[in-house]
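Participant: can't give you the sequence, but here's the structure:
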């Protein structure tokens, strides 16, 4: 028999897609028109989807793993599930499965594909970030407007994904929802992680899923940054809390650490001399504040706490309005920072 190229083999495997999945991805199971499994290496789970039948959406045998950004065909499944390296071995195994004779001549050159990365890793976060779109005019911008956040100057680390995959913590099918994506970066601006906030399709609220927010990548010490770090900076937990405070003083650089635990561990820019700690009114917020105050003072940095009237500054903004938020923040700032950072919002 004449030599088959990779496309021919992939197409033949696609015509037996379910059989291929049952054999090489035995830890998965059929879900409608797809085979669902943890990943291409046959890990148990529900992240990866293999199309079992040709349709308007694609051909049988094509697969994607939203958690890592990997995708490919059934030749990739054979290679990864068996840990093969050379295409000659992959082709031999495919022909064995298809009951085809082995070639007498040279092996086929294997086409390149996206290399795998660990789920939840920094590289997976990089891939997600590269798939995002500008936030302007998006569902994410509409959502922020509903939260009173209209000024997004200096918010380049916020973008939008129209169909971001969401997986439940336990059993259940993976879903897709619009999402606001925030880049987590280190002090040098390198993306180390990503934070996803899944949204209702009209941007009216968060998506009706639990949890509606998740972070991935290397988070410890890093943060979602708004504006370039200077000698004065504000740091808090949630993205919406920080964005709300920026409505009152857009020029001040601020960071969102995403949680109380990560707030206590943020790294300080080398030229930092004053840090405003944006507190949430809860026990976790108090603990993060106390830890960060101790660290800042130990590094010779002045630490000043900014406290909301209600639960957090976004609640203040929504319930009391921007003028009231400006007034309550103004009296908590160092006098020189009022003129420096609030003059444009006066």
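Facilitator: That came through fine. Keep in mind the model is a prediction, meaning the values are calculated, not measured.
Participant: from here on, contacts and neighbour counts on C-alpha atoms
Facilitator: OK.
Participant: check contacts around the residue most central in space within the chain.
Facilitator: In the chain, the residue lying closest to the centroid (C-alpha atoms, centre = their mean) is residue 194, at 3.6 Å. Contact analysis of residue 194 by C-alpha atoms under 8 Å, 6 or more residues apart in numbering lists 125, 126, 128, 129, 181, 182, 183, 184, 215, 216, 217.
Participant: wait, doesn't the last one sit right on residue 125?
Facilitator: Yes: with the criterion set as C-alpha atoms under 8 Å, residue 217 and residue 125 qualify as a contacting pair; they are 5.9 Å apart.
Participant: residue 220 reaches residue 260, doesn't it?
Facilitator: No: with contact defined as C-alpha under 8 Å, residue 220 does not reach residue 260; the gap is 11.4 Å.
Participant: isn't residue 238 up against residue 261?
Facilitator: No: judged on C-alpha under 8 Å, residue 238 makes no contact with residue 261 at a distance of 11.7 Å.
Participant: presented hereafter is structure B, for comparison with structure A:
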């Protein structure tokens, strides 16, 4: 955050208690904190907002954490949620009114960059830039509920506390316009972000949000994917994030890529280093088609494809129902001896 937004955030932090009394009115002050049920102003004590700097100088006024959901953020997040904003500009305008600040000069508004068209790589990169760290977030809690406990600091995963959701015709008329979301970066072979994959989450259940399509990808996706580790001679490819993250619980040393869908998985671009690709397919017709397509493409480039079959419908189902030891044993049987020695 920089420029006018950073200045507004600073001024809000100087008036943290007044902000809480306005936008978290069902809470109350206790010592140096404002306590309330959650960021949606429910009664309770789970969410705490710091009202003064800590003695060691590390805690800043206005920073908040929800002990139940793992969400955290600043006072702009609180204002956005309280007012139901889906555009950051609306939140800044509300904050200006609260602080009795004049609107920005017309010339400054005209110099502001235009919002990137929806669904473009630029829009995806802006969304990624607006995310927060993944660890200790609701997204990490969601994955832990699916037995995905081990994550690496460099994994391309982030968290957005209020990610816009465009309702479809299959959604209820009163569907909320924004939910917390797990955000994954979709990159090309050079590591440039070309898109993002969003998984909307429900803070009440720490599971997927109750919407018609809780998973969506945006940007340029064809040939690209969510990459874990550097390109290598031996890699694993799978359709979904949870498939790949499940495999990484027992095979952390192998580089992997998630294709975001069966169709996009079949079209992934092959790194020049790749010689053998383990294909983690879902047990459904789309997975069979993707395996056939990618095998034909790989054969033309001299790349060997080795299918990996789950015991249940998918590998996250195996991890959750059978446990990591059984999953590791199943995979060991399917790997070639030369790779088995190196990675198991």
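Facilitator: Arrived safely, thanks for sending. These figures come from a predicted structure and were not determined experimentally.
Participant: what's the TM-score once they're superposed?
Facilitator: Between these two chains, after superposing, the TM-score reads 0.68 (TM-score structural alignment, normalised by the length of structure 2); 250 aligned residues with a C-alpha RMSD of 2.4 Å.
Participant: which one of the contacts of residue 194 of structure 1 sits in the busiest neighbourhood?
Facilitator: residue 184 (32 neighbours; other C-alpha atoms under 10 Å).
Participant: counterpart of that one over in structure 2?
Facilitator: Aligned by TM-score structural alignment, residue 184 of structure 1 pairs with residue 186 of structure 2.
Participant: remind me what the helix or strand harbouring its match packs against, helices and strands.
Facilitator: Following DSSP states H and E, one finds residue 186 of structure 2 within strand 178-187. Under the contact criterion of 3 or more C-alpha pairs under 8 Å, 6 or more residues apart in numbering; DSSP states H and E, strand 178-187 of structure 2 touches helix 138-144, strand 157-164, strand 193-202, strand 226-228.
Participant: switch the ones you listed over to TSV; also include distance to residue 308 of structure 2.
Facilitator: Listed next are these as TSV, based on distance: least, C-alpha to C-alpha, whole Å:
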stretch	distance to residue 308 of structure 2
helix 138-144	22
strand 157-164	24
strand 193-202	24
strand 226-228	18
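Participant: and these: which comes nearest residue 335 of structure 2?
Facilitator: strand 226-228 (19.3 Å; C-alpha to C-alpha).
Participant: which residue range of structure 1 does that closest one align onto?
Facilitator: Using TM-score structural alignment, strand 226-228 of structure 2 lines up with residues 224-226 of structure 1.
Participant: my guess is the match of residue 184 of structure 1 meets residue 222, correct?
Facilitator: No: Residue 186 of structure 2 lies out of contact with residue 222 (C-alpha under 8 Å); the separation is 10.1 Å.
Participant: give the aligned equivalent of the residue nearest to the centre of structure 1 in structure 2.
Facilitator: Per TM-score structural alignment, residue 194 of structure 1 is aligned with residue 196.
Participant: against residue 135 of structure 2, how distant is residue 156 of structure 2?
Facilitator: 12 Å (C-alpha to C-alpha, to the nearest Å).
Participant: got it, and residue 142 of structure 2?
Facilitator: As judged by C-alpha to C-alpha, residue 142 of structure 2 and residue 135 of structure 2 stand 11 Å apart.
Participant: quick one: which of the two has more around it?
Facilitator: Legend: neighbour count by other C-alpha under 10 Å for residue 142 of structure 2 and residue 135, higher for residue 142 (21 against 17).
Participant: ok, and the closest non-adjacent residue to residue 148 of structure 2?
Facilitator: residue 246 (6.1 Å; C-alpha to C-alpha, 6 or more residues apart in numbering).
Participant: number of nearby residues for that neighbour?
Facilitator: Neighbours of residue 246 of structure 2 (other C-alpha under 10 Å): 27.
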